[in-house]
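> got a structure for you, letters missing:
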């Protein structure tokens, strides 16, 4: 029997509403993580902000849960919900650039590939994700770690304002001068406070960068990691590079006998003078025997999509864990090396992202993102194609995380966490949690927006 509830909503929106039984339903309900198989009552392909306002009011009236889907990358599948209404922003991917003011205005469905394509035309950029298909909205609202973080701060540090539809369906703007408490909470507090429909960012001159990727035998990963931590700490903030552990990918600059075998990798970019790039990479080339490497000047957007074929593949099974490390200790590196033989597929990885420099110059309570005094954000990202291997691969992620967590801070980066990390939510926000709960009580006292790493309203 057809669900007639949505007839009223159709009269109030311009976007397409897709329900079970419609030919497009299965495609419309799919999210990035193939492990997530939820059946919403309907998916609204948002056409404009007015659609969001009407949909929120409608969902409140009929008692439907609402999930917000920007880029759709959420590992826990927070972009969908059983029996509820999904607001899908995939059609709202516009990015407008004001080069004179160095501002970018991104709609809620834009990916970082969309964003970087638009801003690069003017030789500008701001901190975005490591994967081009990651959504601007989700990454920014959760903090936003990326290659440019050491030089220009987190994505949320570059946010100037946001347009937000609140839980009562009203529209507000959040900035330092308007709804400043909401603006504070949006910068790291995730989708807890409303549906953000547009973002305004500060841009910086970033054009051609010097990209570097180096592979090493994972068995010497502890030595490589020790050299890396000294090297990255000594490098100017123009160097943005992570340490990772992978299965060797099938790339031409890695010998074929290493494809599928455990490797350590250092990858990233030098954003200073391009001609100076080789000299800044050289200490890591000298640190240990290199299996294969690639160095080249590239447009910044080219690096941002370089790993999409490995980690940016939709439909893979996925399970993630994350922490913060005050230091990349020998113990943390030992754990990484010990667990590297179990990396399930070339799509999986353990990365250690540096978040010092400009990130640490922002006070812990200046935004909702509190971990400003740590040095690295590790992520254990398990991704594989075969659902029959879920139990074993999930266990690999959990075992790895359990061994690493004993050397970590209590909290972790929410953008790298999974659905079963909800118990860590207070630790993730540390001393900022109480204020976040108060802001939640002000803007969403009924916890309408709860399909997320949820911050409950203060009593």
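Noted; the coordinates are in hand. Computed from a prediction, not measured in an experiment: that's the story for all the values here.
> can we go C-alpha only for contacts and neighbour counts from here?
Fine.
> Please tell me how far residue 230 sits from residue 375.
12 Å (C-alpha to C-alpha, to the nearest Å).
> Ignore what I typed, I meant residue 129.
The value you get for residue 129 to residue 375, if C-alpha to C-alpha is used, is 18 Å.
> Counting neighbours, go ahead and name the busier of those two.
Taking neighbours as other C-alpha atoms under 10 Å, residue 129 and residue 375 compare with residue 129 leading, 25 against 22.
> Quickly find the element holding that one.
Taking DSSP states H and E as the definition, residue 129 sits outside all helices and strands.
> Which stretches in the stretch 151-300 of the chain count as helices?
Along the stretch 151-300 of the chain, counting by DSSP state H, counting those that start in this stretch, helices occupy 180-186, 221-234, 277-285, 300-304.
> residues contacting residue 304?
112-113, 129-132 (C-alpha atoms under 8 Å, 6 or more residues apart in numbering).
> Residue 429 in helix, strand or coil?
helix (DSSP: H, G, I helix; E, B strand; the rest coil).
> How many residues are close by it?
25.
> Quick check: nearest residue in space to it, chain neighbours excluded?
Sequence neighbours aside, residue 370 is the residue nearest to residue 429 in space, at 5.9 Å (criterion: C-alpha to C-alpha, 6 or more residues apart in numbering).
> what does residue 128 give?
residue 146 (5.3 Å).
> tell me the contacts of the one you found?
Contacts of residue 146 (C-alpha under 8 Å, 6+ apart): 127-130, 154-155, 353.
> closest to residue 280 among these?
Proximity of the contacts of residue 146 to residue 280 (C-alpha to C-alpha) peaks at residue 353, which lies at 18.1 Å.
> Looking at the helices of the stretch 151-300 of the chain, spot the one closest to residue 162.
Nearest of the helices of the stretch 151-300 of the chain (C-alpha to C-alpha): helix 180-186, 7.6 Å.
> Identify each buried residue in the closest one, please.
181-186 (16 or more other C-alpha atoms under 10 Å).
> residue nearest the centroid of this protein?
The centre of the chain sits closest to residue 139, judged by C-alpha atoms, centre = their mean, with a distance of 3.9 Å.
> Put this next to the first one:
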């Protein structure tokens, strides 16, 4: 039985004395301060004490608010009182306790035996105190009973009651204790979910330095029985950066962006930065670094998977401009990987990084980009099969400076609505119009926006995550694939997939160009000859798989960032045999115990077959 000990303050004390005693109790390591308001207003008293302290819970005994008598102007209203309580508790960091049954009272000047008897109720024990000497005596009794207070934030009994079995919460490393988030903490709602996926992890660790990442991995290693998610921006379609009941290591706070060398345009970027932030930081220099198509995506996930975006046909994938990484391996070692130091690890990070460690910093050599043409076109087409085929021809034949993505969904009676999102890497309006005009002829143009903009303006269309975090719900269901060309057979089968009605989001990302200039063996992302990347999303796994089977015969590989199925077959689709063999060898060297298993796991058991 762990003794929790606090003080009860007499409401007759001067307000300054009450505040001073509450502060003294907090400094001395006591667990709670309780006051009986007496003639004072309870909310004002609670606010005064909460504002005078930083972390200690404050208890104020309040009688339940009965249904008000409308004839009594002094009567309280339950909804108003409840909202006031919840608001004050939120603002104070979940430190307000208003239920008097949440603590038990011991006599003044208690003996150790008195405390033992009171603690038998398994509740915090509070003792009357009116001087600092009395507070200090209680602190000494507490230390004699349980030793010095452990590091980390104070958590009330009600918060600790929401802890899940199987997690050693009181053994969280000291370096992470202050920022760790448990299910009962007020910050939990801001970290539990990702952009698309709802989650209820048992503990979220938030390191901000490589040594803290190492501490987090050591803690995760002692909890192998639990799922483990690694999160940077929390946007990933795959949803692997949250879970139910497990651990999440959130590196979102490692989000610095630093220019290392203006001559070579080398920049260092933390995994928690978003591509919107990266674009804004590079824009004053006239630089850019292509990412995906949405600025709210975190750097960490995309920059270890590939990076198929609006600038890829002109400049290559995001990973093609990566020159070095700093990362923490499964054993806690902090290493650098580039073409000279740990070159094999550097090869694997560029396409399969989630299996090998946690990247804590990326170094890129970015490129100059002037103003660009950014376009959004909405068209209605009577025949989606014909429109897909024509789009494929136009997109593949377009110059490298032009990249257009197509998005569509379930057909409507009046035809299929397609949205085209394009970028022309040119500041010349005439060139922009020339490049985009063919795409506008795909159907009846019902809406268009074409602007001359900086790349940061394109990325800035993403919403900020905000202090409330992501609020995804449920489980996303997405399938991903790569095709070497958009043939008439593929257009036919993709149109049939859409007509099933089981796919509400279907995207074609145009590849080719500079992506194919890189040797397929140069990085773990090996599908350099793909012409298009395809994503389909549906409401359920079974129906989506049935629809997806229509286009499956046309696929040659997949892009992991948009895939939610983690079966071994999907991993084999993502990496050609020679690439997968080499990745298994790296996995054996850098993560032999398979700590990084809850992603698209490279299974070491296959090495012995």
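Yep, that arrived. Here the structure is a predicted model, which is why all the values come from computation and not from measurement.
> follow-up on the earlier one: now for the residue nearest to residue 429 of the first structure: what does it line up with in the second structure?
By TM-score structural alignment, residue 370 of the first structure lines up with residue 526 in the second structure.
> rewinding a little: helix, strand, or coil at the equivalent of the residue nearest to residue 128 of the first structure over in the second structure?
Matched to the second structure by TM-score structural alignment, residue 146 of the first structure sits across from residue 309. At residue 309 of the second structure the chain is in coil, as set by three-state DSSP.
> re the thing from before, and the buried residues of helix 180-186 of the first structure, which is closest to residue 445 of the first structure?
The closest of these, once distances to residue 445 of the first structure are taken by C-alpha to C-alpha, is residue 182, at 13.3 Å.
> my guess is that closest one meets residue 172, correct?
No: using C-alpha atoms under 8 Å, residue 182 of the first structure is not in contact with residue 172, being 9.8 Å away.
> Burial check on the closest residue to residue 456 of the first structure other than its chain neighbours, number of neighbours?
Leaving aside its sequence neighbours, residue 456 of the first structure sits nearest to residue 437 (C-alpha to C-alpha, 6+ apart; 6.0 Å). Close neighbours of residue 437 of the first structure, defined as other C-alpha under 10 Å, add up to 21.
> Aligned counterpart of residue 437 of the first structure in the second structure, please.
In the second structure, residue 437 of the first structure lands on residue 584 (TM-score structural alignment).
> Next, the buried residues of the host helix or strand of that match.
Residue 584 of the second structure belongs to helix 577-590 when assigned by DSSP H and E. Of the residues in helix 577-590 of the second structure, those buried by neighbour count under the rule 16+ other C-alpha under 10 Å are 579-581, 583-588, 590.
> now those residues as CSV including distance to residue 536 of the second structure?
Formatted as CSV, those follow (distance: C-alpha to C-alpha, whole Å):
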residue, distance to residue 536 of the second structure
579, 26
580, 25
581, 29
583, 27
584, 29
585, 32
586, 31
587, 30
588, 33
590, 33
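> Just the closest of the contacts of residue 304 of the first structure to residue 268 of the first structure, please.
Among the contacts of residue 304 of the first structure, and counting by C-alpha to C-alpha, the member closest to residue 268 of the first structure is residue 130, at 9.3 Å.
> mind checking how far that closest one is from residue 307 of the first structure?
For residue 130 of the first structure, the distance to residue 307 of the first structure equals 8 Å [C-alpha to C-alpha].
> out of these two, which sits in the busier spot?
Shown here are residue 130 of the first structure and residue 307; by other C-alpha under 10 Å, residue 130 has more neighbours (23 against 16).
> follow-up on the earlier one: so the match of residue 370 of the first structure sits against residue 578, correct?
No: between residue 526 of the second structure and residue 578 there is no contact under C-alpha under 8 Å: 9.8 Å.
> which residues in the stretch 351-459 of the first structure form helices?
Assigned helices in the stretch 351-459 of the first structure, in chain order: 390-405, 425-429, 433-443 (criterion: DSSP H, counting those that start in this stretch).
> hmm, back to that, and for the residue nearest to residue 429 of the first structure, the neighbour number?
With other C-alpha under 10 Å as criterion, residue 370 of the first structure counts 22.
> Now for it: which residues touch it?
Contacts of residue 370 of the first structure (C-alpha under 8 Å, 6+ apart): 364, 429-432.
> could I get the residues you listed as CSV with distance to residue 241 of the first structure?
Shown next, in CSV, are the contacts of residue 370 of the first structure (distance: C-alpha to C-alpha, whole Å):
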residue, distance to residue 241 of the first structure
364, 23
429, 25
430, 27
431, 29
432, 29
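> which of those show up in the second structure as well?
Shared contacts between this structure and the second structure among the contacts of residue 370 of the first structure (both residues aligned by TM-score structural alignment, their matches' C-alpha atoms under 8 Å) comprise 364, 429-430, 432.
> between the residues you listed, which is closest to residue 4 of the first structure?
If you rank these by distance to residue 4 of the first structure using C-alpha to C-alpha, residue 429 comes first, at 41.5 Å.
> okay but that closest one is in contact with residue 369, surely?
Yes: here residue 429 of the first structure reaches residue 369: they are 6.7 Å apart, a contact under C-alpha under 8 Å.
> Counterpart of residue 535 of the second structure over in the first structure?
Matched across to the first structure, residue 535 of the second structure falls on residue 379, judged by TM-score structural alignment.
> Next, work out how far apart its match and residue 321 of the first structure are.
Distance from residue 379 of the first structure to residue 321 of the first structure, by C-alpha to C-alpha: 6 Å.
> Which residues are in contact with each of the two?
Common neighbours of residue 379 of the first structure and residue 321 (C-alpha under 8 Å, 6+ apart) are residue 416.
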